[in-house]
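**Student:** coords below, sequence missing:
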């Protein structure tokens, strides 16, 4: 399989294609990836294949096994909860800081409009704008290091989001509505309320995914949205 290379490096091109296949479900946890097989598949040198695999191992999308083989990371309940915990710590504090200056990132607004536009379509279409919404909030703080820390989680976060959407665990309309309310709370300067809504938003996704992969869901899985009158 030849990979087209433009401005990106060959290593990045191979890694990007492997990443897309993983996130789209084209590679399962049962398939092993050796450097030799990857080099043959993409018609590249073995060191190039090795570097591409190591890039995805660093992102948490692949895990190394014996004899230099790699497999798609299999997320268990504990891993899912840990990924969402890391997200919540970073994103909650970011919301408080943005609210303190009533900052509403334009990129997050556009991303949420894109989510509204795909409502009623494929649940998988929500993954990209959803990821963009949360990343825009992080980047709006203007801290290179905070953005770098968040991006170290992006591969695993996106893997979780892909699983959530592929299993239809969340309603697209609810995702968009809660995002919109978070933006409104930022504009109002209410960081605490924004952070609480984010915890509810992430907690529902987290516990429903935990249940879907064989774990015992916490009460957050069945909590109604605070946007919906009881």
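**Tutor:** Perfect, thanks for sending it. This structure is a prediction, so every number in the text was calculated from the model and none was measured.
**Student:** switch to C-alpha atoms for all contacts and neighbour counts from now on
**Tutor:** Noted.
**Student:** which residues in this structure form strands?
**Tutor:** Taking DSSP state E, the strands of the chain run over residues 32-34, 62-64, 69-72.
**Student:** I'd like to know which elements the second one is packed against.
**Tutor:** This means strand 62-64. Identification of packing neighbours for strand 62-64 by 3 or more C-alpha pairs under 8 Å, 6 or more residues apart in numbering; DSSP states H and E yields helix 46-58, strand 69-72.
**Student:** Outside of the first one itself, list whatever touches it.
**Tutor:** Which is helix 46-58. By C-alpha atoms under 8 Å, 6 or more residues apart in numbering, the surrounding residues in contact with helix 46-58 are 10-12, 14-15, 19, 35-36, 38-39, 62-64, 70.
**Student:** what's the answer for stretch 83-94, then?
**Tutor:** With C-alpha under 8 Å, 6+ apart as the test, stretch 83-94 has contacts from 134, 137-138, 141, 150, 153, 156-157, 194-196, 198-199, 202-203, 206.
**Student:** now for those, which pair is the farthest apart?
**Tutor:** The span of the contacts of stretch 83-94, defined through C-alpha to C-alpha, is set by 141 and 206 at 24.9 Å.
**Student:** also this one, for the comparison:
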């Protein structure tokens, strides 16, 4: 076999996939806020592409639930109604509880160390007064926890949920009195994981989710199944 040095892997990412990724990131970070209408002409000009790959990319996001199609009107970034926010956290709670149980059976010290990096990034972002970086670090914690499960299906199930969560975090940011609340909640989950205390870890994760949904949609409870009435 001939060895060829300095050969770079060929990127197989299609134009549509690149566009979808950039639109997904813009939705996640709030650059494209909920309710924004996406115009084909404007986006095709911005991406400097034809409408074919642009339409393919946007249909990917429709199938992921991040865009909605309105007949005779076009495509819009989804709005997150209170019932949607409740549903996001309900689904996240199920996925992350399963991931946490898997992580407890793995290399707990290594997993705890990776999660601590995200918490350190949260504290650093707070010191820099950077809400965007703070939300990114918060999300990275939960993504790392799910990845630590070793379950491809949990990771796949969580992908869109975490993007929708990032949309929620923009709203959640203003409800915390200080970042210490967020750092402390995450740190206690890590401590319970490191010691292998499954009951405490699950209780803390449940409390973390309850706290978030209570701030975002007052009067609702994941534990009690008290979802907000549909609009």
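**Tutor:** Thanks, I have it. The structure presented is a predicted model; accordingly, all values stated were derived computationally and were not measured.
**Student:** export the strands of structure 1 to CSV and tack on distance to residue 109 of structure 1?
**Tutor:** Output for the strands of structure 1, formatted as CSV (distance: least, C-alpha to C-alpha, whole Å):
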stretch, distance to residue 109 of structure 1
strand 32-34, 39
strand 62-64, 32
strand 69-72, 33
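**Student:** of all these, which lies closest to residue 25 of structure 1?
**Tutor:** Set against residue 25 of structure 1 and scored by C-alpha to C-alpha, the strands of structure 1 come closest in strand 69-72, at 10.0 Å.
**Student:** Please compute how far the lengthiest helix in structure 1 lies from its chain's middle.
**Tutor:** For structure 1, the longest helix by residue count, based on DSSP state H, is helix 77-100. Per C-alpha atoms, centre = their mean, to the nearest Å, the displacement of helix 77-100 of structure 1 from the mean C-alpha position of its chain is 12 Å.
**Student:** Show me which residues of it are buried.
**Tutor:** Within helix 77-100 of structure 1, the residues scored as buried using 16 or more other C-alpha atoms under 10 Å are 77, 80-81, 83-85, 87-88, 90-100.
**Student:** likewise stretch 107-120 of structure 1?
**Tutor:** For stretch 107-120 of structure 1, using 16+ other C-alpha under 10 Å, the buried residues are 107-109, 111-116, 118-119.
**Student:** In TSV: the helices and strands packed on strand 62-64 of structure 1, plus distance to residue 171 of structure 1.
**Tutor:** Output for these, formatted as TSV (distance: least, C-alpha to C-alpha, whole Å):
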stretch	distance to residue 171 of structure 1
helix 46-58	30
strand 69-72	27
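**Student:** circling back to that earlier point, which of the strands of structure 1 sits closest to residue 173 of structure 1?
**Tutor:** Residue 173 of structure 1 lies closest to strand 69-72 among the strands of structure 1, at 30.5 Å (C-alpha to C-alpha).
**Student:** Pick out the residue closest to the middle of structure 1.
**Tutor:** Centroid-nearest residue in structure 1: residue 158, 2.4 Å away (criterion: C-alpha atoms, centre = their mean).
**Student:** Alignment lookup: that one to structure 2.
**Tutor:** Counting by TM-score structural alignment, residue 158 of structure 1 corresponds to residue 166 in structure 2.
**Student:** was I right about that match contacting residue 28?
**Tutor:** Yes - in this structure, residue 166 of structure 2 is within contact of residue 28 by C-alpha atoms under 8 Å, at 5.5 Å.
**Student:** Sitting in helices, which of the contacts of helix 46-58 of structure 1 do you find?
**Tutor:** Those of those lying in helices (DSSP H): 10-12, 14-15, 19, 35-36, 38-39.
**Student:** Excluding residues flanking it in the chain, which one is nearest the counterpart of residue 17 of structure 2 in structure 1?
**Tutor:** Correspondence of residue 17 of structure 2 to structure 1, assessed by TM-score structural alignment: residue 12. Among residues not flanking residue 12 of structure 1 along the chain, residue 52 sits closest, at 6.7 Å (C-alpha to C-alpha, 6 or more residues apart in numbering).
**Student:** What count of nearby residues applies to the one you found?
**Tutor:** 24 (other C-alpha atoms under 10 Å).
**Student:** How about the one 4 residues further on?
**Tutor:** Neighbours of residue 56 of structure 1 under the rule other C-alpha under 10 Å: 20.
**Student:** quick one on the thing from earlier: quick check: which of the helices and strands packed on strand 62-64 of structure 1 is nearest to residue 28 of structure 1?
**Tutor:** Taking these one by one with C-alpha to C-alpha, strand 69-72 is closest: 6.2 Å.
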